[in-house]
Structure formats: structure tokens, C-alpha cells
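Peer 1: coordinates only, sequence not included:
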């Protein structure tokens, strides 16, 4: 058997294994999610229910919609949230419920003072939840 034929067969087997693994994960009830952030546009999205990490990543980048979107967090079989502090910093967390994930994301950032110059109040304030989602297999 030639080296080229062996390489072709190896690549074909790897592709079949990859597809089978992705299919088995979804069939077993495992779902993936991804958080993506655009720092230039000050935007974030949470994608859930991907059958694989790759599908969840692709959905998050697509939904983010800006050229500078980057993946900052991945989760599976649960909920995730992303929050932004008054100072512009981002924080994210995963948990068993949406409320827990949102609370953890906000708590992780704590209170912060807006960046200078801020035309509003300069007193510290809590972070705000920007986006959150849960995979379909979470009650």
C-alpha cells in the first residue's frame, strides 16, 4: 500500500471518528456553549446548545457579528453568563442555573467606578449582566 493511500485512509477514518464522536455527544445529551466578546464594540453573546465545542464556537462568533469577536469562555451542560462592570471589565461564570451563573458573574466583578471621564455618577456601582443562556438539558 502506498504512503499516499495510507494517509488518505487515515484521514478518512479520523473524519468518521470525529463525526461519530460529535453525534454521540449530542445523542448522550451533552450540549456545549460559548461566550464571545467584541471589546471594540462593547458587545457580548452567549451561544448554547451546540452539539460540539466547534458548533458552539461557530455560533457564538456568528452571533457576535464583529471582526474582533473572540471566544472567552466555554461551558457544557449548564448555564453561563457574562457581566460588565462600570469600569468596562468583563467577567463570566458558569453554574447549574441561569440565576446562579448571573449572580456569580456579577459577584466576580464586584463594584467598580466608571472610567474617567464619566458624565454620570463617579460612585461605585455593581456590574450588570450583558447576556446569559442555558443548554436545553438544564432544568
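Peer 2: In hand now; what should we look at? All figures in this text were calculated on a predicted structure; none of them were measured in a lab.
Peer 1: can we go C-alpha only for contacts and neighbour counts from here?
Peer 2: Noted.
Peer 1: thought residue 98 was touching residue 81?
Peer 2: Yes. Assessed by Cα atoms under 8 Å, residue 98 is found in contact with residue 81 at 7.4 Å.
Peer 1: Show me which of those two is the more surrounded one.
Peer 2: Neighbour totals were compared for residue 98 and residue 81, and residue 81 leads with 30 against 20 (other Cα atoms under 10 Å).
Peer 1: separation between the residue lying closest to residue 63 once chain neighbours are set aside and residue 20?
Peer 2: Take residue 63 and drop its neighbours on the chain: the residue closest to it by Cα to Cα, 6 or more residues apart in numbering is residue 45, 6.9 Å away. With distances taken as Cα to Cα, to the nearest Å, residue 45 is found 29 Å from residue 20.
Peer 1: Between those two, which is the more surrounded one?
Peer 2: Shown here are residue 45 and residue 20; by other Cα under 10 Å, residue 45 has more neighbours (25 against 11).
Peer 1: A further structure is provided below for comparison with the first:
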């Protein structure tokens, strides 16, 4: 038992003697390993594009949902519209953008849909992230 509030016994010393050094060593190992992974990383832009195309536009469904909500649809209605068309795109091997453009319940213009399906939007703020990382 600890007699006074400002005193302590050695029951928690294992944290200082074992756990904290182990956590530091594990962090060091993870950083060294990740540095090796990143140094050897090769970005295959063509394969990335193929992977995006393989989704038939499903990766852009959130952007469509948000555009529908911004256009006045309730979130539930927007979700229902996107989900219905996304499931059809997946099941039938069709492009989500084409299905949405043909759906009379989807009140987005072709230009608005093009904006939703623009892959550049996904990385629009990447430079900000890299700048913040470089500042560390």
C-alpha cells in the first residue's frame, strides 16, 4: 500500500523498465521496415487506371451521393438511388455513370456527373498533404 498520495511503490516499474523500451523498439522496427517499403515502391499508373476502371465507377458513388444531397435530395433518397444503380452496375457489368445518366430519378446534369466521376478530384488536395508531411 502507498502511505501518501505523492509516494508510490514499484508495482508500476515494469512499464518503465520493459513496456516503454519495447514500444520504442517496435516503433523503430516499424519505421525502418516502412522506409524500406517506400524506398522500393514502384507506382504503375497504367495498372492503377485499370484497377479504377475495373470498379465500373463504383469508387465515385460517394461523390454522387453528396452531389444528390447538395441538389436537394434527402440522404436516404440519394442513398437509395446510388445503391440501386451501383448494384445494377456491379451485377450487370455496366458503368455506374451511364446508369445514373439514364436514370430519370437522378436529377444531376451530365456535367455534374462528369465532375463526380473525375479522378482528379480524389487527389485534388494531395499537394497540401505532402506539404504538411514535408513540414514535419
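Peer 2: Nice, thanks for sending it over. Computed from a predicted structure; not experimentally measured.
Peer 1: Any chance you could compute the TM-score here?
Peer 2: For these two chains in superposition, a TM-score of 0.36 is obtained (TM-score structural alignment, normalised by the length of the second structure); 71 aligned residues with a Cα RMSD of 4.1 Å.
Peer 1: Touching, the residue nearest to residue 63 of the first structure and residue 131? I think so.
Peer 2: Yes. Counting by Cα under 8 Å, residue 131 is a contact partner of residue 45 of the first structure at 5.9 Å.
Peer 1: following the strand or helix carrying residue 6 of the first structure, which helix or strand comes up?
Peer 2: Assigned by DSSP states H and E, residue 6 of the first structure belongs to helix 3-27. On the C-terminal side of helix 3-27 of the first structure, the nearest following helix or strand under DSSP H and E is strand 32-38.
Peer 1: Skip ahead from that next one and say which helix or strand is next.
Peer 2: As the chain continues past strand 32-38 of the first structure, the following element, by DSSP H and E, is strand 43-50.
Peer 1: ok, and what's touching that following strand?
Peer 2: For strand 43-50 of the first structure, contacts defined as Cα atoms under 8 Å, 6 or more residues apart in numbering pick out 31-38, 56-57, 59-60, 63-64, 80-82, 130-136.
Peer 1: Please report the distance of residue 48 of the second structure from residue 54 of the second structure.
Peer 2: Taking Cα to Cα, one finds residue 48 of the second structure at 10 Å from residue 54 of the second structure.
Peer 1: Tell me which of these two has more neighbours.
Peer 2: residue 54 (14 against 11).
Peer 1: doesn't residue 83 make contact with residue 100 of the second structure?
Peer 2: No. If you go by Cα under 8 Å, residue 100 of the second structure and residue 83 don't touch, sitting 10.6 Å apart.
Peer 1: quick one: which of these two has more around it?
Peer 2: Taking other Cα under 10 Å, residue 100 of the second structure and residue 83 do not tie; residue 100 has more neighbours (23 against 15).
Peer 1: C-terminal to the longest helix along the second structure, what's the next element?
Peer 2: In the second structure, with assignment by DSSP state H, the single longest helix is helix 20-39. Next along the chain after helix 20-39 of the second structure, taking DSSP H and E as the criterion, comes helix 45-54.
Peer 1: buried set for that following helix?
Peer 2: If you call a residue buried by 16 or more other Cα atoms under 10 Å, then helix 45-54 of the second structure has no buried ones at all.
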